[in-house]
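[1] A structural model of the following input is requested.
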Amino acid sequence: MIRAGLVLMALSVPAYAGDASGFDPLAIDQCLKDATTQGARADCAGTGMEACLTYAKGKYSGDDPDFPLANCLDASHQAWEAKLTATYDAALQDQSAKGIKPAEMLRQAERSWIAFRDDLCNQARDAAGEDKAKLAGARCIRDETARQVALLLSLGDAE
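    Model (predicted):
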């Protein structure tokens, strides 16, 4: 039943600039831009979720009540991963321009962060219990990825 819902959602025309989930990755850029112009870093992790959930609930007719949320968390996480990759690459280029040592330090910090995020989210998944473990893990991964984007963006602000 879930696969049928995925196929139907994949074939539908998205209502937003994002994918068939209804998640609009441009919402992330707008939130980060707004936060920067206001001189602060807002918590943008949940940005776009409300619109995605409304869209997903309207499109999904299956029997899994958690599917729309899981779908939107996944779409949000994928958008944050893309943003993280772009932000990390820009920070790495900036650090590389300053010499090899800072770039290598950034690479090591990112590797350590990935291990930290995975451990933290595994704990969140375990603490949530069997019935909500998947959602808790997905939410944690998305939130921690968003926080890392904000942290990497702040590296450029500190100079």
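
[2] C-alpha only now, for contacts and for neighbours.
    OK.

[3] Quick check: D126 touching L135?
    No: using C-alpha atoms under 8 Å, D126 is not in contact with L135; the gap is 11.1 Å.

[4] which one of those two has more residues nearby?
    L135 (20 against 15; other C-alpha atoms under 10 Å).

[5] so the more buried one sits right up against N71, yeah?
    No: the pair L135 / N71 is not scored as a contact, 9.8 Å apart, by C-alpha under 8 Å.

[6] overlap in contacts of the two?
    Counting by C-alpha atoms under 8 Å, 6 or more residues apart in numbering, L135 and N71 have no common neighbour.

[7] And the helices in the chain?
    Assigned by DSSP state H, the helices in the chain fall at 2-11, 26-37, 49-59, 67-97, 100-128, 133-157.

[8] As JSON lines, these with distance to G18 would be great.
    Converted to JSON lines, the helices of the chain look like this (distance: least, C-alpha to C-alpha, whole Å):
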{"stretch": "helix 2-11", "distance to G18": "12"}
{"stretch": "helix 26-37", "distance to G18": "8"}
{"stretch": "helix 49-59", "distance to G18": "10"}
{"stretch": "helix 67-97", "distance to G18": "9"}
{"stretch": "helix 100-128", "distance to G18": "25"}
{"stretch": "helix 133-157", "distance to G18": "16"}
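
[9] Another for comparison:
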Amino acid sequence: MRKAGLLFWLAATMAAPAALAGDASGFDPAAIDQCLAAAETQGARADCATAGMDACLDYVRQKYTGDDPDFPMANCLDASHQAWEVKLTAVYQAALEGGEAQETLRRVERSWIDFREILCERARETGGDLAHGRCIRDETARQAALLTSLAEPQ
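    Alright, predicted model coming up:
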């Protein structure tokens, strides 16, 4: 981590507002749940992968004083990805508890992780670290949405 990034993290950790649920990144994971809930009430499938990104970017751009122009986006992509990982893990664990095909689900998820890593490494090779971060975040969000839809009663 760059020195400026570390200093930003330390300063933001000490001054993070309560609305961010203690997250110094500026990303509020509740934005994901709000997007998914809004889509559900409208009876539609929404692409919620970018939920919360605008607010996060606004927050970070106000707080970050370093010289890395990619830091705000990288910070928010990582925080968003982490929130989606939490969501995916919860959905996956629920599916394992209630499903008959637990071993099949495990194999499918392992294959998906391999697929995501290959796909997103290719994104890094062609578009750099930010492209990789977007890919990881977007693919994790899609998988969480897919598992959620498979778990819903038909």
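
[10] Superposing both, give me the TM-score.
    For this chain pair, the superposition-based TM-score is 0.92 by TM-score structural alignment, normalised by the length of the second structure; 150 aligned residues with a C-alpha RMSD of 1.3 Å.

[11] What is the aligned counterpart of P72 of the second structure in the first structure?
    Counting by TM-score structural alignment, P72 of the second structure lines up with P68 in the first structure.

[12] Skipping its backbone neighbours, what lies nearest the equivalent of A42 of the first structure over in the second structure in space?
    A42 of the first structure maps onto A46 in the second structure, with residues paired by TM-score structural alignment. Spatial nearest neighbour of A46 of the second structure, chain neighbours left out: A39 (5.5 Å); criterion: C-alpha to C-alpha, 6 or more residues apart in numbering.

[13] How much space separates Y59 of the second structure from K3 of the second structure?
    Going from Y59 of the second structure to K3 of the second structure by C-alpha to C-alpha, to the nearest Å gives 20 Å.

[14] can you check E40 of the second structure too?
    43 Å.

[15] Compare these two and say which is more crowded by neighbours.
    The residue with more neighbours, out of E40 of the second structure and K3, is E40; 12 against 9, by other C-alpha under 10 Å.

[16] Closest to the centroid, which residue in the second structure?
    Taking C-alpha atoms, centre = their mean as the criterion, H81 is the residue nearest the geometric centre of the second structure, at 2.3 Å.

[17] wait, what's in contact with that residue?
    The contact partners of H81 of the second structure, by C-alpha under 8 Å, 6+ apart, come to G133, I136, R137, D138, T140, A141.

[18] wait, L32 of the first structure sits on R41?
    Yes: checked against C-alpha under 8 Å, the pair L32 of the first structure and R41 is within contact range at 7.2 Å.

[19] Which one of these two is surrounded by more residues?
    The residue with more neighbours, out of L32 of the first structure and R41, is L32; 22 against 18, by other C-alpha under 10 Å.

[20] Tell me which residue of the second structure lines up with that one.
    Aligned by TM-score structural alignment, L32 of the first structure pairs with L36 of the second structure.

[21] Distance-wise, check its match relative to A123 of the second structure.
    Applying C-alpha to C-alpha, the value for L36 of the second structure to A123 of the second structure is 26 Å.

[22] how close does the residue located most distally from the centre of the second structure get to A30 of the second structure?
    Distance from the C-alpha centroid of the second structure peaks at E100, with 28.3 Å (C-alpha atoms, centre = their mean). To A30 of the second structure, E100 of the second structure is 31 Å away according to C-alpha to C-alpha.

[23] L147 of the second structure now?
    Plainly put, L147 of the second structure is 19 Å away from A30 of the second structure if you go by C-alpha to C-alpha.

[24] just Y64 of the second structure next, same as before
    23 Å.

[25] Pick out whichever of the two has more residues nearby.
    Higher neighbour count among Y64 of the second structure and A30: Y64, with 19 against 15, using other C-alpha under 10 Å.

[26] right, and that one touches L7 too?
    No: using C-alpha under 8 Å, Y64 of the second structure makes no contact with L7, being 9.2 Å away.

[27] hmm, back to that, same list, the contacts of H81 of the second structure, but as CSV with distance to Q154 of the second structure and neighbour count please.
    Shown next, in CSV, are these (distance: C-alpha to C-alpha, whole Å; neighbours: other C-alpha atoms under 10 Å):
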residue, distance to Q154 of the second structure, neighbour count
G133, 33, 22
I136, 29, 24
R137, 27, 23
D138, 25, 22
T140, 23, 25
A141, 21, 23
